[in-house]
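K.L.:
fold the following, please.
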Amino acid sequence: MKKCGVCIGVLVLMAMFGFSASLSYAEVPKDILVVGMQAGDVVSLDPAKAYEFASSGAVKQIYDNLVDFKVGDYTEPIPELAESWEIGEDGKTWTFHIRQGVKFASGNPVNADAVVFSLQRVVKLEDTPSWVLTQWGITPDSITKIDDYTVQVVLDQKYAPGMFLSCLAYTVGSIVDPAVVMEHEQDGDMGKAWMSDHSAGSGPFILEQWNRNESIILKANENYWKGTPPFKRVIIRDINEPTNQMILLEKGDLDIAWDLLPDQIKKLRDNPDIGIYETSTLYTRYIGMNVGYEPLSKSEVRKAIRYAIDYDSIVDDIFQGAAIKTQTFIPKGMFGYNPAMPYNLDLEKAKKLLADAGYPDGFEVDLTCYPEPPAPDIAVKIQSDLAKIGIKVNVVQMVSAQLYEKYRAQQLQLVLAQWGADYWDPDANAKPFAHSTTAGPEAPIKQLAWRNKYANVETSKLVDQAAQELDKDKRAELYEQITNMILEDGPFAILLFPLKQYGVRSTVKNFIAPPSFSDYDFFTLSKE
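P.N.:
As a prediction, the model looks like this:
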């Protein structure tokens, strides 16, 4: 009988770990967790370089940060290696007190020297994700050791605590073992080449092997400070096709299928051996409206478009229920979320708004989208919806690279796009959606509002104010004000946030659906 490539890979892994080839993979002991996911985007497993979906998630299993988020609650950072911290009177000097007694997998102590080295290393290497730290004005000189378990970080100005702490919880905030890293330095690279496929962390797992385009194999860190990891090994199988993930999950060859689509989720719901878990994501689908295109310059026209869209049909029919209808730009589950949804399908109101704006007979406009599903289906639905109020929509499909090049150059009229926050703070969405003091080339923040030639001095000031507000309640009020203003006047029709859905074998316990792999910790699981 011919064996598939995935099955052959499974047999190879079984042989590596000493299991008999006569066993089915479903009989692998409960102290091994097998996860199927699309892991082909991994470039490096060095936390100073890792920036892709799967690499960030793998790094999460290997390293600890000063702070973290509790799985399922991303509104407030919690202590991890830093057991406490305080902000100086100037609002920009942060002092972190490091938890004592923690060791790296090597047995070396986690201390202030390790924290200073790790953060300075990110800044010095200047790799892709380094901006997450350097955006705060952090330089190597602004990270200093006060004593063996105290570190001071000075920012360029005061910022809301949640913003900075959210970034420290991201991949680049991982604390690495200086002795191990520098032992493998080559030509002044601070261990970067070696760290690509080796590890030097204090997290629950150690990188045992990365087989490119096949698997990432993690083994338990016996020195882990929170206790013995629940699995001797975690095997992350690189399985690009969601259908193959579903088949292997049904057979018991996978414990978790990470990338299932709504069609597959429906097929699995009646399987008593599989649980379905879902959660909102950080990625919003929206329509951008370029106010430089004359009809879209009028607020009444933009409102008419929002009232003409059948949001429920997009969620129920195109996404098959695997999405949350949302009309504001901060995702549900993040601090600052605004549940306001004033726009429901109302064609008469939409027609009146068009007439009030001087377009009683509608107008013609191009809607650009990329060809990957479900974008074309959404675009055709928008085309149909707007036709009912007299707006003729020409759907233009364009590969993503070309689409975003034109979008960033303000050259699209209507665009169907998506946006994902880089970290768990509302500022990550407020700046792109609501900060633009000018639509011209001198605009300080050239993100989504700017791409649609939308300038709003008032919301821009409020975004800056919210970024520096230290009082959490006052900050929440500012984001409610900002999101309401963009909801009323902005250049967007926000459609939804897709759900992330997982298939999990019933033998896996304590699974909580994460918005992304980089937000998850396999240490919290167990397996019967």
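
K.L.:
only C-alpha atoms for contact and neighbour calcs from this point on.
P.N.:
Noted.

K.L.:
give the contact list for Val153.
P.N.:
Residues counted as contacts of Val153 (CA atoms under 8 Å, 6 or more residues apart in numbering) are Thr93, Trp94, Thr95, Ile138, Ser142, Ile143, Thr144.

K.L.:
count of residues packed around Ile8?
P.N.:
By other CA atoms under 10 Å, the residues close to Ile8 number 12.

K.L.:
would you do the same for the sequence below? I want to compare the two.
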Amino acid sequence: MSTPQVSRRQFLGGSAALLAMMGVGGLAGCSGGNGGSGSGVATGGIELTDTFTMISVAGNDSFDPIVGTGADKVTMHSLYDNLFMFDGEGNVEPMLVDTYEQEGNVVTATLREANFSDGNPVTADDVVYSWDMLRADPSQGPYMSNYITDVEKVDDKTVKITVVRDDTSWLNILAETIYIIPNGSYDPEANDYASTPMIGSGAYVFESVDEARTVTLKANEDYWGGAPTFKTVVVQAPVDSSTSLVALQNGEVNCVSMMAQTAVETAREDANLNVVEFEAWGQQMLGVLVGDQAFRSAIFHAINTQNIVDVVTGGAATPATQFFAKKLLGEDYDGVVTFEAYDPDLAKEELAKSETDLSQTYTITASDEAGAQCAQCIQQDLSAIGINVEVESVDTNTWSSKLMDQTLQMFINALGTDMLAVDSFIQLLFGDTSVYYYPISDEMKAKVAEMNAIPSVVERHDLVVELLNDMQVECPIVPLYDTVNYDVYTAGIEGYLPSSAGTYVYYLGKLTK
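P.N.:
So this is what the prediction gives:
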């Protein structure tokens, strides 16, 4: 994810969302079950107060609404609104937009009456400025240009958006990525966005961030969508799932985002907790950013995905036989290109053709608990054919930095971009604007460019199928299994959107008790 969640989902996949393995701490003193006024008792018996405390999957290292690296989406979507938003099923509906219509490649959108937290109205100038800043950012702009080419002011409450594709994938971009900020306000040289966010129009306003990067937000009582029920929101850095589960059971926190499957069954047995299960657009996969084609092919055929599924999910998932998650493939591509990859003998034959340095120890980088377990299984599989790897577990933001610095060699992540099509995901991974650097052939890169130049999604179909088949030959990724995302929250809380577990976009101002 979400990549994302590069905490932008277009880079990280969220559903290429990334979970982080970080140290335990920061739970005490930020309890959703202690203190506050207006307390109530949830169905299961845990007291609910005016404070909602959440353990996120990423640290709040930055509040910069333009440069996504280091920004946690729980906090960002609380502070800044988008033009559109997700509903409970993951569909897109208007947010700051009131009404819109599309004619060909031109979308005309009228803004609702909404104010920033300082009381100034949200206008077309703010929308155009937010787009201009994002388009100018070297990490975000090139990807945005695959979907949107321009945003222009028509009048104070109307904007004209020029889109590239003849489908509605632009809706996802406007729900996911473009945070609306006041016209002329963005100045990263004069402001430290690591310590203080910009003004937004969201349901919450910033209060503080401590040394552990625990963020405290206060309700925006004049929010256009209505004053939030929870008057204080506390967003904590990620911890391991067992610690998170204990914190939930003790009432110290009210929600854990994307809890590891190992803790979910225990949570299901607790009457004080609700478990949300959402079929994600993501697929757990190994990305291989080093080596020649024979080396990558050897890895592709050496990995026992059934063993990984048994170890990591307890057999709950199914080994992948397609390159992207079934939910992302949709009706047009599901079942069109399939494979049975695991073949240790073939893996050894492929490795014998490789000119990659086999005396080197390569690193598999994981950024969540499930990923680390997958990596350990893969380490054994690759050792069996003569490839030495070590497993590295890092937090989300370190993973992001390594990706941007091009220092990742192999990585485990659940990649997939919610609401986007197969062709756009191929462009995201392998196109010339991609932040990934898979060592694919020039011929495959040329096909991706050719695909992207075809304006009709329907007319791209055959070339997309050809590219999916090319991926079996060049093996830049090894699909492991489709992911199901789980959120766990305190019973008695209402308004929780199931899609948040898959999109990693939360609207905390909509929660009630």
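
K.L.:
what's the TM-score for these two chains?
P.N.:
Once superposed, chain against chain, the TM-score is 0.72 (TM-score structural alignment, normalised by the length of structure 2); 470 aligned residues with a CA RMSD of 4.6 Å.

K.L.:
farthest pair within the contacts of Val153 of structure 1?
P.N.:
Across those, no pair lies farther apart than Thr95 and Ile138, at 14.0 Å, counting by CA to CA.

K.L.:
of the contacts of Val153 of structure 1, closest to Ala355 of structure 1?
P.N.:
Ile138 (52.4 Å).

K.L.:
show me where the stretch 201-350 of structure 2 has its strands.
P.N.:
204-209, 215-219, 232-236, 255-256, 273-288 (DSSP state E, counting those that start in this stretch).

K.L.:
the residue of structure 2 most remote from its centre and Ala298 of structure 2, how far apart?
P.N.:
Going by CA atoms, centre = their mean, the residue of structure 2 most distant from its centre is Ala352, 37.4 Å out. Separation of Ala352 of structure 2 from Ala298 of structure 2 (CA to CA, to the nearest Å): 9 Å.

K.L.:
next one: Val288 of structure 2
P.N.:
11 Å.

K.L.:
do Pro479 of structure 2 as well
P.N.:
14 Å.

K.L.:
Ala260 of structure 2: neighbour count?
P.N.:
Applying other CA under 10 Å, I find that Ala260 of structure 2 has 23 neighbouring residues.

K.L.:
so where do the helices sit in the stretch 301-450 of structure 2?
P.N.:
Under the criterion DSSP state H, counting those that start in this stretch, the stretch 301-450 of structure 2 carries helices at the ranges 305-313, 326-333, 344-353, 369-383, 396-405, 422-430, 442-453.

K.L.:
my bad, the stretch 101-250 of structure 2
P.N.:
124-136, 141-144, 170-176, 241-249.

K.L.:
just these: most buried one?
P.N.:
helix 170-176 (a mean of 22; mean count of other CA atoms under 10 Å).

K.L.:
wait, Thr365 of structure 2 sits on Thr407?
P.N.:
No - using CA atoms under 8 Å, Thr365 of structure 2 makes no contact with Thr407, being 10.2 Å away.

K.L.:
which other residues reach stretch 259-272 of structure 2?
P.N.:
Outside stretch 259-272 of structure 2, the residues that touch it by CA under 8 Å, 6+ apart are 42-46, 241-242, 245, 249, 273-275, 313, 369-370, 485-488, 490-491.

K.L.:
could you rerun that using 7 Å?
P.N.:
Contacts of stretch 259-272 of structure 2 with the rest of the structure, by CA atoms under 7 Å, 6 or more residues apart in numbering, involve 43-46, 241-242, 245, 273, 275, 313, 369-370, 486-488, 490-491.

K.L.:
could you tell me the end-to-end distance of that stretch?
P.N.:
Using CA to CA, the end-to-end distance of stretch 259-272 of structure 2 comes to 16 Å.

K.L.:
neighbours of the counterpart of Arg165 of structure 2 in structure 1, how many?
P.N.:
Under the alignment (TM-score structural alignment), Arg165 of structure 2 maps onto Tyr159 of structure 1. For Tyr159 of structure 1, the neighbour count with other CA under 10 Å is 19.

K.L.:
what's the answer for the one 4 residues further on, then?
P.N.:
Residues near Met163 of structure 1, counting by other CA under 10 Å, number 19.

K.L.:
ok, it touching Ala428?
P.N.:
No - counting by CA atoms under 7 Å, Met163 of structure 1 does not reach Ala428; the two are 8.4 Å apart.

K.L.:
which stretches of the stretch 51-200 of structure 2 form strands?
P.N.:
51-55, 84-86, 92-94, 97-103, 106-111, 148-155, 158-163.

K.L.:
need the ones you listed in a markdown table with distance to Lys326 of structure 2, can you?
P.N.:
Listed next are the strands of the stretch 51-200 of structure 2 as a markdown table, based on distance: least, CA to CA, whole Å:
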| stretch | distance to Lys326 of structure 2 |
| --- | --- |
| strand 51-55 | 29 |
| strand 84-86 | 20 |
| strand 92-94 | 20 |
| strand 97-103 | 29 |
| strand 106-111 | 30 |
| strand 148-155 | 26 |
| strand 158-163 | 26 |
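
K.L.:
out of those, nearest to Thr305 of structure 2?
P.N.:
With distances scored as CA to CA, the stretch of the strands of the stretch 51-200 of structure 2 nearest to Thr305 of structure 2 is strand 51-55 (30.1 Å).

K.L.:
gap between Val92 of structure 2 and Trp170 of structure 2?
P.N.:
Using CA to CA, Val92 of structure 2 is found at 10 Å from Trp170 of structure 2.

K.L.:
tell me how many other residues crowd Pro444 of structure 1.
P.N.:
13.

K.L.:
how far away is it from Gly292 of structure 1?
P.N.:
Taking CA to CA, one finds Pro444 of structure 1 at 18 Å from Gly292 of structure 1.
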